[in-house]
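> sequence unavailable; structure follows:
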C-alpha cells in the first residue's frame, strides 16, 4: 500500500525523522528521541505535523441545528470564534469519534445570519467513517460538506513558550486569543487559520494553511530552535494530561459517561440527539465501568490490553500506559468496574503474567502551571 504524505513530509525526512505508518499516512514517530521531544514541549515548545487529521467545513442554513442532533454537547453555547470539544455518538451512546467543532461564521441567531459555517477537525483514522456518518445525516438539507483533509496542512506548536515564539510571525495579538478560541489571521504574510487548541496539556496553537505556507512556517520555527516532535512524544504528552486516544481509550463501544467525559453531555440544555436515550438510562442507573487513571507501583509499565485485577479476579482492562517522562512514574488509563473506580482504590495489573500493584489516582496525571 502506498502511504499518503503530508506537505511537511520532505522537511521531516530532511530532519532525520524516523517515519512510521499511521492511519494510511507516513508520519514522523520521533526526531531526536521521544523523551527529549516530550521535555522540550513541557519546558519551552515543540512543533508537530498533524496534517493527517481530517478537516471538514460545513456550510449552509441550519448547520448548527443539524450538528446538535449528532453530539451530546450544547453547541448553542458557541459564539463566533469559539470552539467545543465533543463526540459523535451512535444510537447506543458509543463514541464514533471525538472532534472539535469551530464556529467560523456568526450563528443563525445573529441578525442577518441565515448561513452558518463550521470547521470540524477529526481523527485521521476515522476521517472516512466520520464523513460517511455526517453525509448520511445531512441528506435532504442544503448544507455543503467540503473535505480539505488532503489539501490543507495542519501544524501544532505546543508548550509554555508557544505564544511568544509564534507572535513575531503574525500581526494579530495572540494574547487576545483565549483557550479554544480561533480566528483567521496572517502568518509569514500569508492567510492562515489559527486556534488555541492542542493535545499535550500545554498552551499552544493549531494552524491550518496552504501547503507552501505550512512548509515555510515549519522551516522558520525549526530554524529558530523550536523542536520538531513526532507521534511518540505526542502520545506520552497526551497521556500525562489524561487525554483520550480514539481507538484505545474510547471507541464505538464506550459512552462519554463511562469515559469520564460527562462534562460534554448537556442533557438539561438541549433536545433530542442520537444516543440520548442510552445516556439518560446510564445516568439514571449508573454505568457498570469507568475509565480511571492508574499509577503503578515500582517501575512496571501497564500496556494496552493488560488485565486489571482485584483480589485475583479480572475487573477491567488497561487502554493506554507508559512511563511518564515528566513524572518519572508508570501511569495508565484503564476501564474498571464502577465500584472500584474511586480514587485511592488499590488494584493490580497483570504485567507479563505477574500481578503488579496499582492505585487509582485523580486525573490528569500532569497539569500545566
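Arrived safely, thanks for sending. Keep in mind that what you see is a predicted model, and the values were worked out from it rather than measured.

> please count neighbours and contacts with C-alpha atoms only from this point.
Will do.

> now do the helices in the stretch 51-200 of the chain.
Ranges of helices within the stretch 51-200 of the chain are 63-68, 127-138, 162-166, based on DSSP state H, counting those that start in this stretch.

> ok now the first one, how far from the chain's centre?
Going back to what we said before, that points to helix 63-68. Centre-to-centre, helix 63-68 and its host chain are 21 Å apart (Cα atoms, centre = their mean, to the nearest Å).

> alongside the first one, take a look at this:
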C-alpha cells in the first residue's frame, strides 16, 4: 500500500487529483488549475509543491567527510557550512545509483537529500559502505519538504521570514530559519529552472507551513502544483531525472553530468570503471520537433536513416509552447542544429537538435 505525506488531507481539500508515485499517493494536478496552468504559474508568478516523499539522511562524525568523498562523485573537501552541492552516487561499474544534494550543516555533519523511489536502495548502499567514526541516520519520516518556486517566491518569503534567515546565494541554505513561526531549513534550490526555495520542517509542522505559504501567497498568484507540472518544468529546464536520463547502466559522463564528477579525487566508488571505459561514446541531447506531434520516452532517434539512440523524456513544454525531448544518442553524429527524426507509433517525425536548457529566461 502506498504511503501518504503529512499533507495528504490538505491535498484533498485543495482538489488534488491523487496518483501513485514512488511508493506514495501524491497530487498529479489540482482540479481548479491543471498541469498547464500550474506550470505557467511557476514561470510567471509562483507555485507551491509538496515533495515530502523525498528522502533525507544524515552523516555525522569525524569521518563523515571521508565517507562522502568515497561514496559520491563530487568533491566536498571545500564545501562550506551553509552551502549545497549536487552529486551522483555510482555503483562499481560507474552507473548511477542516484543523484542527490549534499547540505553541509557543520564541520562534521551533512544532510543528504535523495530521490523517493530510491530511498530503500540508497540507504542500504550507504550503510554498506560506512567506515570509521561516523553516525548514519535515515531521517526521511521526520521531514516535510515544500518547494516554493517562481519569480515571486522571494516576496512571499520576505513577508514571513527575517532578512538574516533568508539564504542569498544559489545553492546556499539557512538552518533554523523562522518562516511564519515555523522553524525550517530554507534552501535556495529547486527543480524547475526558476528562482525559488526548498523548505524543510518537522513532519508535525508540515500542514501549518503549507497553509501559511498558501495564505500569504494569495496576493502573489500562488497556487498549489502537482507532479505533472513538476515534470514539465524540469524538462523545459533541461534537468535530468533519475530513471530517465540516468540509471544504473548509464554513467554520469554519458549523460552530460561531468561537472559533478571530480576525477582528480583520490578515489570514489565507480572511478576505476569510468577510467577504464574511456571517452564516452554516448551523450545526452535536447531536441525540438519541427513538425506536429509529441514525443515521449523510449522513441527511436534517427539521423540520415541511421538509428542513433532513444528519447528519455518528452512533452509539450507549456511556457515555450514547443514539443521537446531529451535523448541519449551515439556521439559524433549530430550537433546543435542537426536535423533528425523521431519515430512515434510507426511514423517518423522531423526534429532538430537544440541547446539545453530549452527555456532561455
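Alright, I've got the coordinates. Quick caveat: nothing in here was measured; it's all calculated off a predicted structure.

> on that earlier part again, now render the helices of the stretch 51-200 of the first structure as CSV, adding distance to residue 41 of the first structure.
As requested, the helices of the stretch 51-200 of the first structure are exported to CSV (distance: least, Cα to Cα, whole Å):
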stretch, distance to residue 41 of the first structure
helix 63-68, 34
helix 127-138, 27
helix 162-166, 9
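
> what about residue 78 of the first structure, neighbour count?
Residue 78 of the first structure: 16 surrounding residues under other Cα atoms under 10 Å.

> not counting its neighbours along the chain, what's nearest it?
Spatial nearest neighbour of residue 78 of the first structure, chain neighbours left out: residue 103 (6.9 Å); criterion: Cα to Cα, 6 or more residues apart in numbering.

> same question, residue 159 of the second structure
Excluding its sequence neighbours, the residue lying closest to residue 159 of the second structure (Cα to Cα, 6+ apart) is residue 216, at 7.8 Å.

> check which helix or strand that neighbour maps to.
Using DSSP states H and E, the secondary-structure element containing residue 216 of the second structure is helix 206-217.

> which helices and strands does that helix pack with?
Judged by 3 or more Cα pairs under 8 Å, 6 or more residues apart in numbering; DSSP states H and E, helix 206-217 of the second structure is in contact with strand 143-149, helix 153-160, strand 223-224.

> look up how far residue 57 of the second structure lies from the closest residue to residue 1 of the second structure other than its chain neighbours.
Leaving aside its sequence neighbours, residue 1 of the second structure sits nearest to residue 23 (Cα to Cα, 6+ apart; 7.8 Å). When distance is defined by Cα to Cα, to the nearest Å, residue 23 of the second structure is 18 Å away from residue 57 of the second structure.

> number of nearby residues for the residue nearest to residue 1 of the second structure?
Around residue 23 of the second structure there are 13 other residues, counting by other Cα under 10 Å.

> also residue 175 of the second structure?
Neighbour number of residue 175 of the second structure under other Cα under 10 Å is 17.

> distance of the residue nearest to residue 78 of the first structure from residue 134 of the first structure?
Distance, residue 103 of the first structure to residue 134 of the first structure, using Cα to Cα: 17 Å.

> ok, and the closest non-adjacent residue to residue 187 of the first structure?
Spatially, and ignoring its direct neighbours in sequence, residue 187 of the first structure is nearest to residue 170 (4.9 Å; Cα to Cα, 6+ apart).

> give the aligned equivalent of that neighbour in the second structure.
Matched by TM-score structural alignment, residue 170 of the first structure corresponds to residue 161 in the second structure.

> go on, residue 156 of the first structure?
Residue 156 of the first structure maps onto residue 147 in the second structure, with residues paired by TM-score structural alignment.

> straight-line length of stretch 188-202 of the second structure, end to end?
Taking Cα to Cα, stretch 188-202 of the second structure runs 19 Å from one end to the other.

> got the buried residues for it?
188-202 (16 or more other Cα atoms under 10 Å).

> nearest residue to residue 134 of the second structure in space, please, no chain neighbours.
Leaving out its chain neighbours, the residue that sits closest to residue 134 of the second structure by Cα to Cα, 6+ apart is residue 61, at 4.5 Å.

> quick one: contacts for that neighbour?
Going by Cα atoms under 8 Å, 6 or more residues apart in numbering, residue 61 of the second structure touches 108-109, 133-135.

> and if you look at residue 116 of the second structure?
Taking Cα under 8 Å, 6+ apart as the contact definition, residue 116 of the second structure lies against 22-23, 53-55.
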